[in-house]
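J.: Output the structure for:
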Amino acid sequence: MLGVIDAGVHQFPVRATEQADPTSPVVILLPAMGVRASYYRPFIENLSRQGLTVVGFDFRGHGENRPRAARGVRFGYQDLVDDVADVVDLVSKHYPDAPRFLVGHSLGGQITMLYTASHPGRVQGAAVLASGSVWWRTFPGAQGVKNLVGTQLIAAMSTLLGYWPGWVFGGRQATGLMCDWARQGRTGRWALDGSTTDYEKALGALRLPLLTVSVDGDEFAPPSSMDHLAGKARQATRTRRHYGLSDAGADKLGHFGWVHRSAELSRWIGDWLASSADGVGRLGHVEPEPRA
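T.: Below you'll find the predicted structure:
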């Protein structure tokens, strides 16, 4: 175990699958909504075979992160961004000479974009996998209208109950998280409760290597949704890939299934990280970022 983050009510362990070389690139893996970090074990093993140190942890309310979402347990997107900041600080202490990268899936991809935009220079690149904007206009036809209605109903029910029980979608979640999610689904803009950061402006100024990978059969994050999320970082150096059935050697992939057929995707990520690390150079020691 790399360490334990103390975030007030929430304390959660951070675990690492390490390489012998302490200067090996470090991947910090951010999970999807409602998904435990342990689900990504096959993906972590494949990334490790690429010579990468992989750091993982559970988002608030999931897996080893307690307490679970409930009435009176309040957190939103900004809290997840702050948790990532703590994890990056921890990683920088343990691996001061290694380049650091975020790799996020679904919700983790959204948080990856928001963190890198609001904390420039803390990581050397970001990869967004099977992720995208929730904005209803980025989905084709009737699916967009269905998503608009669904996101707003979930936010309303979460507000009424004091948390989202996870019926049908997303797992058990805090009201604040689902309201942030639904707002972006309605407006197409990132404006987080409890934050003074202008995320739209910060994303527009973001300059770093960015890998985006859409996945065959992914109805939750089609390429149009991915393009809307990544397109906000218009100054980032984007590498766009699509992970198809032939790439994975699979009959079916989808929003979650790619994790179990991720060998070739991991090779893509390893190659991209190597080229990105060569481009930015190796890091020296970086002091943890002070926060108010």
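J.: From here on, just use CA atoms for contacts and neighbour counts.
T.: Will do.
J.: What is the neighbour count of Trp167?
T.: 9 (other C-alpha atoms under 10 Å).
J.: What distance do you get for it to Leu30?
T.: Taking C-alpha to C-alpha, to the nearest Å as the measure, Trp167 falls 23 Å from Leu30.
J.: mind checking which helix or strand the residue lying farthest from the centre of the chain is in?
T.: Computed with C-alpha atoms, centre = their mean, the residue of the chain farthest from its C-alpha average is Leu160, at 27.6 Å. Per DSSP states H and E, Leu160 falls inside helix 141-161.
J.: How about residues contacting whatever helix or strand comes next after that helix?
T.: Following helix 141-161 in sequence order, the next helix or strand is strand 163-164 (DSSP H and E). Contacting residues not belonging to strand 163-164 are listed as 69-71, 154-155, 157-158, 171-175, 178 [C-alpha atoms under 8 Å, 6 or more residues apart in numbering].
J.: sorry, back to before: centre of the chain to the helix holding Leu160, how far?
T.: Relative to its chain's centre, helix 141-161 lies at 22 Å (C-alpha atoms, centre = their mean, to the nearest Å).
J.: and if you look at stretch 51-71?
T.: Distance, centroid of stretch 51-71 to centroid of chain: 12 Å (C-alpha atoms, centre = their mean).
J.: try stretch 223-243
T.: Remark: stretch 223-243 is offset 14 Å from the chain centroid, using C-alpha atoms, centre = their mean.
J.: contact partners of it?
T.: With C-alpha under 8 Å, 6+ apart, stretch 223-243 has contacts from 110, 113, 130-135, 138-139, 200, 203-216, 265.
J.: If any of these are buried, put those into a PyMOL selection.
T.: Remark: buried members of the contacts of stretch 223-243, expressed as a PyMOL selection using 16 or more other C-alpha atoms under 10 Å:
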select buried, resi 110+113+130+131+132+133+134+135+138+139+203+205+206+207+208+209+210+211+212+213+214+215+216+265
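J.: Identify those among the contacts of stretch 223-243 that sit within helices.
T.: Counting by DSSP state H, the contacts of stretch 223-243 place 110, 113, 200, 203-204, 265 in helices.
J.: Are we agreed that Gly108 is in a strand?
T.: No. Going by DSSP: H, G, I helix; E, B strand; the rest coil, the assignment for Gly108 is helix, not a strand.
J.: let's see this one next to it:
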Amino acid sequence: MPAPLVLISAAMAVPSGFYRPLVEELEQRGWEARALPTRGFERGEPTASRTHDWSYASEMALIADEVAKARADQPDRPVILLGHSLGAQICAGHELHHEPSDGFVAVGASVPHFRSYPKAGLPVLFLGVSVPVVARIRGFVPKPFFGAPGARTLMREWARFVRSGKPPFAVPKRITTPSLVVQLQGDTYAVSRSNKIFTEAFLDPEHSTRWVYLKDAVPEGGTTHHVMWVKTPGPVVDRIIAWWGEVEK
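T.: Next up is the predicted model:
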């Protein structure tokens, strides 16, 4: 079987170019990889505004299109979705509501319910309450707010997720796609509890593996920071490749 193609779905407000080190690391191992465009954050593309809006569902549909194109181009090559942070939530929705991929990797994933965070989750709850107010007034979420410039619908859906703990899409069953959840030790955005809730809420335990990327395992100059792990992704790529070898057995 050919080596997989990895389609990377970005974290909130992170442009696709940021994932170049991850793409290169995967390709050095003989895999194929591509970071999908981050709507509203690619150079030369329109940003969110009162007239330019999108949602979780529309993002899930874009991933479905990319998976279908990849399979049409190379039918024998497995397609793995790698979702980072918000991208992991969107990929989870894709796996539940579209033709699933062959593998799902979630890095820095969470159910961002405020109650799963320290300090009673009050800083996170503040975002969950303030973001929809600003989005309603301005028609989008402007800077300097979190995730800005953010699309009105997606950010309101995300904020509701923060307040209620209920995802902005139905979860009729657990995902049975072979899945790997990577928890970044010390991640202050996807804290351990919220990451465990993500795993339990979305993934069938018989088809999923959870791995904690420990600070002791980072290469020189590396980190397990929620976003900056991408700069030195070798240990994460090592674990993904080892996991996929177990899936293929």
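J.: Tell me how the two chains score on TM-score.
T.: Scored against TM-score structural alignment, normalised by the length of structure 2, the superposed chains reach a TM-score of 0.93; 247 aligned residues with a C-alpha RMSD of 1.8 Å.
J.: re earlier: from the ones in helices among the contacts of stretch 223-243 of structure 1, which is closest to His10 of structure 1?
T.: Using C-alpha to C-alpha, Gln110 comes nearest to His10 of structure 1 of these, at 21.1 Å.
J.: Pull the contacting residues for the closest one.
T.: Applying C-alpha under 8 Å, 6+ apart, the residues near Gln110 of structure 1 are 104, 128, 131-133, 229.
J.: same deal with Val81 of structure 1?
T.: Val81 of structure 1 neighbours (C-alpha under 8 Å, 6+ apart): 111, 114-115.
J.: now the residues you listed as CSV including distance to Ser246 of structure 1?
T.: Formatted as CSV, the contacts of Val81 of structure 1 follow (distance: C-alpha to C-alpha, whole Å):
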residue, distance to Ser246 of structure 1
Ile111, 29
Leu114, 32
Tyr115, 33
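J.: so where do the helices sit in structure 1?
T.: 41-49, 77-94, 107-118, 141-161, 175-187, 199-204, 223-231, 245-248, 254-257, 263-280.
J.: Tell me what angle the fourth one forms with helix 175-187.
T.: When axes from the mean of the first three to the mean of the last three C-alpha atoms, to 10 degrees is applied, the directions of helix 141-161 of structure 1 and helix 175-187 differ by 150 degrees.
J.: Give me the contact list for helix 141-161 of structure 1.
T.: 71, 135-138, 164-165, 174-175, 178-179, 181-182, 185-186.
J.: circling back to that earlier point, which of the residues in the helix holding Leu160 of structure 1 are buried?
T.: 144, 147-148, 150-152, 154-156, 158-159.
J.: Out of these, flag the one nearest to Val4 of structure 1.
T.: Using C-alpha to C-alpha, the buried residues of helix 141-161 of structure 1 come closest to Val4 of structure 1 at Ser158, 29.4 Å.
J.: In structure 2, what residue corresponds to that closest one?
T.: Aligned counterpart of Ser158 of structure 1 in structure 2: Ala135 (TM-score structural alignment).
J.: Excluding chain neighbours, what is closest to the counterpart of Thr112 of structure 1 in structure 2?
T.: Thr112 of structure 1 maps onto Cys91 in structure 2, with residues paired by TM-score structural alignment. Closest residue to Cys91 of structure 2 apart from its sequence neighbours, by C-alpha to C-alpha, 6 or more residues apart in numbering: Gly83 at 5.9 Å.
J.: And that neighbour, how far from Trp54 of structure 2?
T.: Following C-alpha to C-alpha, the distance that separates Gly83 of structure 2 from Trp54 of structure 2 is 18 Å.
J.: Was I right to think Ala217 of structure 2 contacts Val236?
T.: No. Using C-alpha atoms under 8 Å, Ala217 of structure 2 is not in contact with Val236, being 9.8 Å away.
J.: And the contacts of helix 141-161 of structure 1, which is closest to Leu253 of structure 1?
T.: Checking those one by one against Leu253 of structure 1 (C-alpha to C-alpha), the nearest turns out to be Thr138, at 21.2 Å.
J.: Phe256 of structure 1 maps to what in structure 2?
T.: Alignment note (TM-score structural alignment): Phe256 of structure 1 maps to Val227 of structure 2.
J.: ok, its match to Gln89 of structure 2 distance?
T.: 16 Å.
J.: Which part of structure 1 matches stretch 179-196 of structure 2?
T.: The alignment places stretch 179-196 of structure 2 over residues 210-227 of structure 1 (TM-score structural alignment).
J.: how long is that stretch from one end to the other?
T.: 12 Å.
J.: repeat for stretch 124-139 of structure 1
T.: 31 Å.
J.: which part of structure 2 lines up with it?
T.: By TM-score structural alignment, stretch 124-139 of structure 1 lines up with residues 102-117 in structure 2.
J.: my guess is Trp158 of structure 2 contacts Lys166, does it?
T.: No. Using C-alpha under 8 Å, Trp158 of structure 2 is not in contact with Lys166; the gap is 9.7 Å.
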